[in-house]
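What follows is a predicted protein model with its sequence.
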Amino acid sequence: MVEALLGGPGVPEDLPPPRYPIDVYFDYSSPFAYLGCARVEQWLTHSDVDPALVRWRPMLLGAVFKQVGTDDVPLFKLNAPKRRHTALDIERQAAQVDAPYRFPSRFPMRTVLPLRATMAAGVHGVQDVQGRRLIHRMFRAYWAEDRDISDSKVVAAVCRECGFDGDMLVAAAEQDDIKAALRQSTDDAVAAGVFGAPAFVVHGEGEPQLFWGSDRFELALRAASGLS
């Protein structure tokens, strides 16, 4: 089950149930997206909220960076002290949410194939537990197990570990409709003001509200609950 991929709850408490949906934009290439998505899943696992209120939205982070004018790998542009602190911060957050983590030997990682496979599995919009499991399993394959998720055999294997026909999803990832779906999700992210991952977009009354960063999910939940 999904709970076995993540640890105990590292989620906000004592908030009223959300009233508005939350789009969770992510790319497997980001360690912060890994941690942010772990927070979301732990909250879903340990609450009685309708999972349909959380809409998992794969996006191509590199394409987002290009559209908003950001360097392809911002981590490479950090000065030495900030780079050291960022590495430590990732480890601290991983420990907080009980997510296994080790920085991979291959970084950055080309993630277009696993993102398309995720789309092909139907993991966009409203998802079931099996679909969500695929998201977290793919994240863990890269950020905890150092597997090459740009490799079609690895992607197929991870999909099979979640109960899907891995070869079918890898083949489907080359279909025009799947490619278009990922492009559209990426364009939707940019239109919502997304500039990095993870990003949480709350669709309440008025304009959508954007929250960026692995530790901003509680603020997004407050907005979705009508508290801010």
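Received, thanks. All values derive from a computational prediction rather than experimental measurement.

Please count neighbours and contacts with C-alpha atoms only from this point.
Fine.

residue contacts, His203?
Going by C-alpha atoms under 8 Å, 6 or more residues apart in numbering, His203 touches Tyr20, Pro21, Ile22, Asp23, Gln209, Ala224.

So which residues of this structure form helices?
Along the chain, the stretches classed as helices by DSSP state H are 2-5, 31-45, 61-68, 80-96, 112-120, 129-143, 152-161, 166-172, 176-191, 217-224.

So which bits of the second one are buried?
In other words, helix 31-45. 31-45 (16 or more other C-alpha atoms under 10 Å).

Please apply the same query to the fourth one.
With burial defined by 16+ other C-alpha under 10 Å, the residues of helix 80-96 counted as buried are Ile90, Glu91, Gln93, Ala94, Gln96.

got it, and stretch 61-78?
Those would be Leu61, Gly62, Ala63, Val64, Phe65, for stretch 61-78 by 16+ other C-alpha under 10 Å.

Now render those as TSV, adding distance to Ile135.
Converted to TSV, these look like this (distance: C-alpha to C-alpha, whole Å):
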residue	distance to Ile135
Leu61	16
Gly62	19
Ala63	20
Val64	20
Phe65	22
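
Nearest to Phe164 among those?
For those, the residue nearest Phe164 by C-alpha to C-alpha is Leu61; the value is 25.1 Å.

Look up the closest residue to the closest one, ignoring the ones flanking it.
Leaving aside its chain neighbours, Leu61 sits nearest to Asp27 (6.0 Å; criterion: C-alpha to C-alpha, 6 or more residues apart in numbering).

re the thing from before, Throw the helices of the chain into CSV and include distance to Val201, thanks.
Output for the helices of the chain, formatted as CSV (distance: least, C-alpha to C-alpha, whole Å):
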stretch, distance to Val201
helix 2-5, 23
helix 31-45, 13
helix 61-68, 15
helix 80-96, 21
helix 112-120, 19
helix 129-143, 18
helix 152-161, 27
helix 166-172, 28
helix 176-191, 9
helix 217-224, 7
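
try this one side by side with the last:
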Amino acid sequence: MGRTLVDLFYDVVSPYSWLGFEVLCRYQHIWNIDLRLRPAFLGGIMQATGNKPPALLPKRGEYLLKDMKRMAKYYQVPINTSEDDLQRMLGSSTLGAMRFITAVDMTQPRYVEPLSREFWMRFWSQREDISQPENILAVAKKAGLSSELTQKLLEMISTPAVKNRLRETTEEAMKYGAFGMPAVVAHFNGEPHLFFGSDRIELLGSVIGEKWLGPVPSVPSPKM
């Protein structure tokens, strides 16, 4: 059988996208899949679909903070939560960061995985404002990009080509039915299958005929 193409639409403002990203990056070496990372803009999807941030519903926001802490431990992803996270999400724009990742995807795609991870690390572990150019520079350096290349990429983020690419990717996610992130689309048996959220990777495996080995498949499951 051929390999299953799996698209992951994500935005680095989303902690659940980080969880889904890390799990799929682990499974791309175990399952018979080709993982395609698709940087998109969550703000555009929320506006277009009428979805609302969790912080606008206080009880949901309280649950989300507790849930992120549990999920971070379970998935072994270093999300550092605090009570101001929901307001940070509402008050932070990742448009520049997502355009930067898009520019990298268009020109240096091998850096997309480490770069995206470093943006999440910067925002969700180190609690930095990734909308600032100096933080984008720091993230790029940590991901292995040269200063010269980073400057060229920063110049690209204001070009129509990059803006259009990010918009088109975001619109593509919505065509598949996405209303939030992460949005995972498996192209299987001639049709797209949408899965929403980081906790649907097990279901994804079931649909495409792959065995779920837990969120950290390299670590043996404890015996009962």
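Arrived safely. Just so you know, these numbers come straight off a predicted model, no measurement behind them.

ok so, going back, of the buried residues of helix 80-96 of structure 1, which is the nearest to Met119 of structure 1?
Nearest member of the buried residues of helix 80-96 of structure 1 to Met119 of structure 1, counting by C-alpha to C-alpha, is Ala94, at 25.9 Å.

which residue lines up with the closest one in structure 2?
Matched by TM-score structural alignment, Ala94 of structure 1 corresponds to Ala72 in structure 2.

you'd agree that match is up against Pro78?
Yes - using C-alpha atoms under 8 Å, Ala72 of structure 2 is in contact with Pro78, at 6.2 Å.

My understanding was that Gln127 of structure 1 contacts Arg55; is that so?
Yes - counting by C-alpha under 8 Å, Gln127 of structure 1 touches Arg55, with 7.4 Å between them.

Identify the residues contacting the residue nearest the centre of structure 1.
A centroid search over structure 1 (C-alpha atoms, centre = their mean) returns Phe26, at 3.3 Å, as the residue closest to the centre. Neighbour list for Phe26 of structure 1: Ala33, Cys37, Trp56, Arg57, Pro58, Met59, Leu61, Ala197, Pro198, Ala199 [criterion: C-alpha under 8 Å, 6+ apart].

give me that answer again for 7 Å
Ala33, Arg57, Pro58, Met59, Ala197, Pro198, Ala199 (C-alpha atoms under 7 Å, 6 or more residues apart in numbering).

cool, Gln28 of structure 2 as well?
Gln28 of structure 2 touches Asp34, Leu35, counting by C-alpha under 7 Å, 6+ apart.

rerun at 10 Å
Neighbouring residues of Gln28 of structure 2 by C-alpha atoms under 10 Å, 6 or more residues apart in numbering: Val6, Asp34, Leu35, Arg36.

same deal with Arg117 of structure 2?
Contacts of Arg117 of structure 2 (C-alpha under 10 Å, 6+ apart): Val12, Trp18, Phe21, Glu22, Val139, Ala143.

Tell me which residue of structure 1 lines up with the last one.
Matched across to structure 1, Ala143 of structure 2 falls on Cys162, judged by TM-score structural alignment.

pretty sure its match is touching Arg132, no?
Yes - counting by C-alpha atoms under 10 Å, Cys162 of structure 1 touches Arg132, with 9.4 Å between them.

Verify the stated contact: Tyr75 of structure 2 with Val23.
Yes - between Tyr75 of structure 2 and Val23 there is a contact under C-alpha under 10 Å: 7.6 Å.

ok so, going back, show me what the residue nearest to Leu61 of structure 1 lines up with in structure 2.
Looking across to structure 2 (by TM-score structural alignment), Asp27 of structure 1 lines up with Asp11.

For that match, which residues are in contact?
Counted by C-alpha under 10 Å, 6+ apart, Asp11 of structure 2 has contacts 17-18, 38-43, 94-95, 97-98, 101, 116, 119-120, 170, 180-183.

before we move on, the earlier item: next one: the match of Ala94 of structure 1 relative to Ser198 of structure 2, how far apart?
11 Å (C-alpha to C-alpha, to the nearest Å).

what's the overlap in contacts for these two?
Common neighbours of Ala72 of structure 2 and Ser198 (C-alpha under 10 Å, 6+ apart) are Pro15, Tyr16, Trp18, Leu19.

Can you give me the neighbour number for Leu53 of structure 1?
19 (other C-alpha atoms under 10 Å).

ok, it - contacts?
Pro18, Arg19, Tyr20, Pro21, Ile22, Asp23, Leu44, Gly125, Val126, Gln127, Val202, Ala224 are the contacts of Leu53 of structure 1 under C-alpha under 10 Å, 6+ apart.

quick one, what contacts the first one?
Contacts for Pro18 of structure 1 (C-alpha under 10 Å, 6+ apart) come out as 49-50, 53-54, 202, 204, 220-227.

Could you give me the ChimeraX selection string for whichever of those residues are buried?
Per 16+ other C-alpha under 10 Å, the buried members of those correspond to this ChimeraX selection:
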select :53,54,202,204,220,221,222,223,224,225
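
Farthest-apart pair in the contacts of Pro18 of structure 1, please.
Asp50 and Leu227 (18.6 Å).

Against Pro198 of structure 1, how distant is Val64 of structure 1?
Separation of Val64 of structure 1 from Pro198 of structure 1 (C-alpha to C-alpha) stands at 12 Å.

Same check on Phe32 of structure 1?
Phe32 of structure 1 sits 6 Å away from Pro198 of structure 1, going by C-alpha to C-alpha.

joint contacts of the two?
Contacts common to Phe32 of structure 1 and Pro198, judged by C-alpha under 10 Å, 6+ apart, are Phe26, Gly213, Ser214, Asp215.

And the third one? What does it align with in structure 2?
Ser214 of structure 1 maps onto Ser198 in structure 2, with residues paired by TM-score structural alignment.

check contacts around its match.
By C-alpha under 10 Å, 6+ apart, the neighbours of Ser198 of structure 2 are 15-24, 71, 75, 181-184, 215.

I appreciate the help and will end here.
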